[in-house]
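**Q** for reference, the sequence and a predicted model appear below.
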Amino acid sequence: MTLNCRWDCKKKKIKWYRILLINELHCLRALDYS
């Protein structure tokens, strides 16, 4: 059970990092185009 919770936490963190990375990429692209 604890392992499952930890894995869920990791997955959520990975998802969050991906969102942050995508946002950063969009910002960089916006800077490139401006």
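**A** Perfect, I can see it now.

**Q** all contacts plus neighbour counts: C-alpha atoms, from now on.
**A** Noted.

**Q** what separates stretch 23-34 from the chain centre, distance-wise?
**A** 16 Å (CA atoms, centre = their mean, to the nearest Å).

**Q** for stretch 6-17, same thing?
**A** 9 Å.

**Q** just to confirm, which helix or strand has residue 3 in it?
**A** helix 2-33 (DSSP states H and E).

**Q** quick check: residue 31 vs residue 22, distance?
**A** According to CA to CA, to the nearest Å, residue 31 and residue 22 sit 14 Å apart.

**Q** and here is the other one:
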Amino acid sequence: MAHGLSDAEMKKEYFDAQDKLDDKLDKLAKWIKE
């Protein structure tokens, strides 16, 4: 058997709500500027 994800739950993608994504992007931008 090849190495990888065999469980369908492990393959599931997760997406943040727009406001949470905006917060994460602001935090990332701050880290880059430092």
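**A** Ah, there it is. None of the values given here were measured: they were computed from a predicted structure.

**Q** now do the same for residue 25 of the first structure: its match in the second structure.
**A** Matched by TM-score structural alignment, residue 25 of the first structure corresponds to residue 33 in the second structure.

**Q** mind checking how far its match is from residue 21 of the second structure?
**A** Residue 33 of the second structure sits 18 Å away from residue 21 of the second structure, taking CA to CA as the criterion.

**Q** which one of the two has more residues nearby?
**A** Ranked by neighbour count (other CA atoms under 10 Å), residue 33 of the second structure and residue 21 place residue 21 first, with 12 against 6.

**Q** neighbour count: residue 31 and residue 22 of the first structure, which is higher?
**A** Comparing residue 31 of the first structure with residue 22 by neighbour count (other CA under 10 Å), the higher total belongs to residue 22, at 12 against 9.

**Q** measure the more buried one to residue 15 of the first structure for me?
**A** Remark: distance between residue 22 of the first structure and residue 15 of the first structure (CA to CA) = 11 Å.

**Q** can you tell me what residue 11 of the first structure aligns to in the second structure?
**A** Using TM-score structural alignment, residue 11 of the first structure pairs with residue 19 in the second structure.

**Q** what is the burial count for that match?
**A** Residue 19 of the second structure: 9 neighbours (other CA under 10 Å).
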